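# Build the 3D model from these lines:
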Amino acid sequence: MAQGMEALRDGLRQALRDQHQVMRELIQGLDAEALNWSPGAEMNSIAVLYAHLLDAERYLLAAALGETLQRDREAAFRYQAPDATSLLQLIDSVEGESMARIDRLTEEDLATVRAPAGDRLNRRFPGAWWVLHAIGHNREHIGQAMLTRQLYEQRAR
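Have a look, this model is predicted:
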């Protein structure tokens, strides 16, 4: 099974790297105004979407390993990006943490039911669920960020 576990780790690493690369490309050429623009009430800017999904990625992958992270989830929803470089640095930083967590992921971690302390939804799932949820959650918010950029670019037409 060691070969299968390493193949899974490789797949997870590649999926996250691909997602992070899409995120990097999406913000190319955007200034602070574009990054922090919200399409409307109760809608998030690209900067907020990135801050939230990266914070969640850290939390979800840590949960899969049984690690506890201190987290201020609401702070991500107040985030203002000074520039694209700041967001790129955040992506790079979280990617490094995520790769290190995936390197430590074991079969036991995938099978062990985890209930992270302080989880606002009181979830109890096997480690595999936490990992898969991180990938799906990222994809959801990357799609929102893509749409937000399109709306920003079309607002002046």
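
# From here on, just use CA atoms for contacts and neighbour counts.
Will do.

# By residue count, tell me the biggest helix in the protein.
Counting by DSSP state H, the longest helix found in the chain is helix 127-154.

# Now it: buried residues?
127-131, 133-135, 137-139, 141-142, 144-146, 148-149, 152 (16 or more other Cα atoms under 10 Å).

# Run through the neighbouring helices and strands of it.
helix 2-26, helix 46-65, helix 107-111 (3 or more Cα pairs under 8 Å, 6 or more residues apart in numbering; DSSP states H and E).

# got the angle between it and helix 46-65?
Calculated by axes from the mean of the first three to the mean of the last three Cα atoms, to 10 degrees, helix 127-154 forms an angle of 170 degrees with helix 46-65.

# could you give the angle of helix 127-154 to helix 2-26?
Here helix 127-154 runs at 20 degrees with respect to helix 2-26, directions being taken by the same axes, to 10 degrees.

# how near is Ala47 to Ala63?
24 Å (Cα to Cα, to the nearest Å).

# quick revisit: of the helices and strands packed on helix 127-154, which is nearest Ala76?
helix 46-65 (5.0 Å; Cα to Cα).

# From the contact counts, what lies against that closest one?
When contacts are defined as 3+ Cα pairs under 8 Å, 6+ apart, helix 46-65 packs onto helix 32-36, helix 73-76, helix 84-104, helix 107-111, helix 127-154.

# And the fourth one, what's buried?
By 16+ other Cα under 10 Å, the buried positions in helix 107-111 come out as 109-110.

# what's the nearest residue to Met99 if we skip its chain neighbours?
Distances taken as Cα to Cα, 6 or more residues apart in numbering place Arg13 nearest to Met99, at 6.3 Å, with adjacent residues excluded.

# to compare against the first, here's another:
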Amino acid sequence: MRVNELLVEGFGRLPELVRGAVEGLDAEQLRWAPKPGANSIGWLVWHLTRVQDDHVADLLDGAEQLWVTGDHAPRFGLKAQAHDIGYGHTPDQVAAVRPESPEALLEYFDAVYARTHAFVARLAPEDLDRIVDERWDPPVSLGVRLVSVLDDDTQHVGQAAYVRGLLPA
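Here you go, the predicted model:
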């Protein structure tokens, strides 16, 4: 198996997991949090998609984020700000992420995933060694960044599935 095939497989597991976390829910269920200040299903899926969009856009040598170029933000009650991916959000900022429907989450996720899939499918093994972030010691390679994004996304979609299981009947 080639490394790009492995990445396609890893990222390819996310769509089914994201759908399982959000399909069939209404807007209030997407916004529900198990306790004040906790993350909602909608915020978790929005955040994992924002991280992937932000990081993959950067790996595409400065491509614009789909959040910024698309019409997704208004469907979440937000402005299309490239720097807002959810890191460091306060409870009020978490609560402000208000997806109008599962479709809003899925349409944004699907667009980001399609771009990610196309990108990782064409990677060659030597591409993974390219340094993409020198702010760290050691500097971060493209391969490490992709694993980081996949890891972050997998954790957050698991959290969303868990919160779904906590929804009041």
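
# Got a TM-score for the pair?
Aligned and superposed, the two chains score 0.78 in TM-score terms (TM-score structural alignment, normalised by the length of the first structure); 144 aligned residues with a Cα RMSD of 2.4 Å.

# measure the residue nearest the centre of the second structure to Phe109 of the second structure for me?
In the second structure, the residue lying closest to the centroid (Cα atoms, centre = their mean) is Thr49, at 1.9 Å. Separation of Thr49 of the second structure from Phe109 of the second structure (Cα to Cα): 6 Å.

# Determine the number of other residues adjacent to the counterpart of Asn36 of the first structure in the second structure.
Mapped onto the second structure by TM-score structural alignment, Asn36 of the first structure lines up with Arg31. By other Cα atoms under 10 Å, 21 other residues sit near Arg31 of the second structure.

# how far away is Arg31 of the second structure from Glu9 of the second structure?
Arg31 of the second structure sits 30 Å away from Glu9 of the second structure, going by Cα to Cα.

# what sits against Ala63 of the first structure?
114-116, 127, 130 (Cα atoms under 8 Å, 6 or more residues apart in numbering).

# Kindly recompute the last result at 7 Å.
Neighbouring residues of Ala63 of the first structure by Cα atoms under 7 Å, 6 or more residues apart in numbering: 114, 116, 130.

# Skip the chain neighbours and tell me the closest residue to the second one.
Distances taken as Cα to Cα, 6+ apart put Ala63 closest to Pro116 of the first structure, at 5.9 Å, once the chain neighbours are dropped.

# Could you measure from that neighbour over to His137 of the first structure?
Relative to His137 of the first structure, and taking Cα to Cα, Ala63 of the first structure is found at 14 Å.

# got it, and Thr68 of the first structure?
The value you get for Thr68 of the first structure to His137 of the first structure, if Cα to Cα is used, is 19 Å.

# next one: Ala115 of the first structure
Taken as Cα to Cα, the span from Ala115 of the first structure to His137 of the first structure is 18 Å.

# go on, Asp109 of the first structure?
20 Å.

# again with Leu26 of the first structure
Leu26 of the first structure is 17 Å from His137 of the first structure, by Cα to Cα.

# What residue in the first structure is paired with Trp100 of the second structure?
One correction, residue 100 of the second structure is Glu, not Trp. In the first structure, the residue matched to Glu100 of the second structure (TM-score structural alignment) is Pro82.

# try His55 of the second structure
Checking TM-score structural alignment: His55 of the second structure goes with Leu60.

# same deal with Thr154 of the second structure?
In the first structure, Thr154 of the second structure lands on Arg139 (TM-score structural alignment).

# Look up how far Leu49 of the first structure lies from the closest residue to its match other than its chain neighbours.
What sits nearest to Arg139 of the first structure in space, not counting adjacent residues and going by Cα to Cα, 6+ apart, is Gln19, at 7.2 Å. Between Gln19 of the first structure and Leu49 of the first structure the computed distance is 13 Å (Cα to Cα).

# same thing with Ala145 of the first structure?
For Ala145 of the first structure relative to Leu49 of the first structure (Cα to Cα), the value is 7 Å.

# Repeat that for Asn138 of the first structure.
With Cα to Cα as the criterion, Asn138 of the first structure and Leu49 of the first structure are 9 Å apart.
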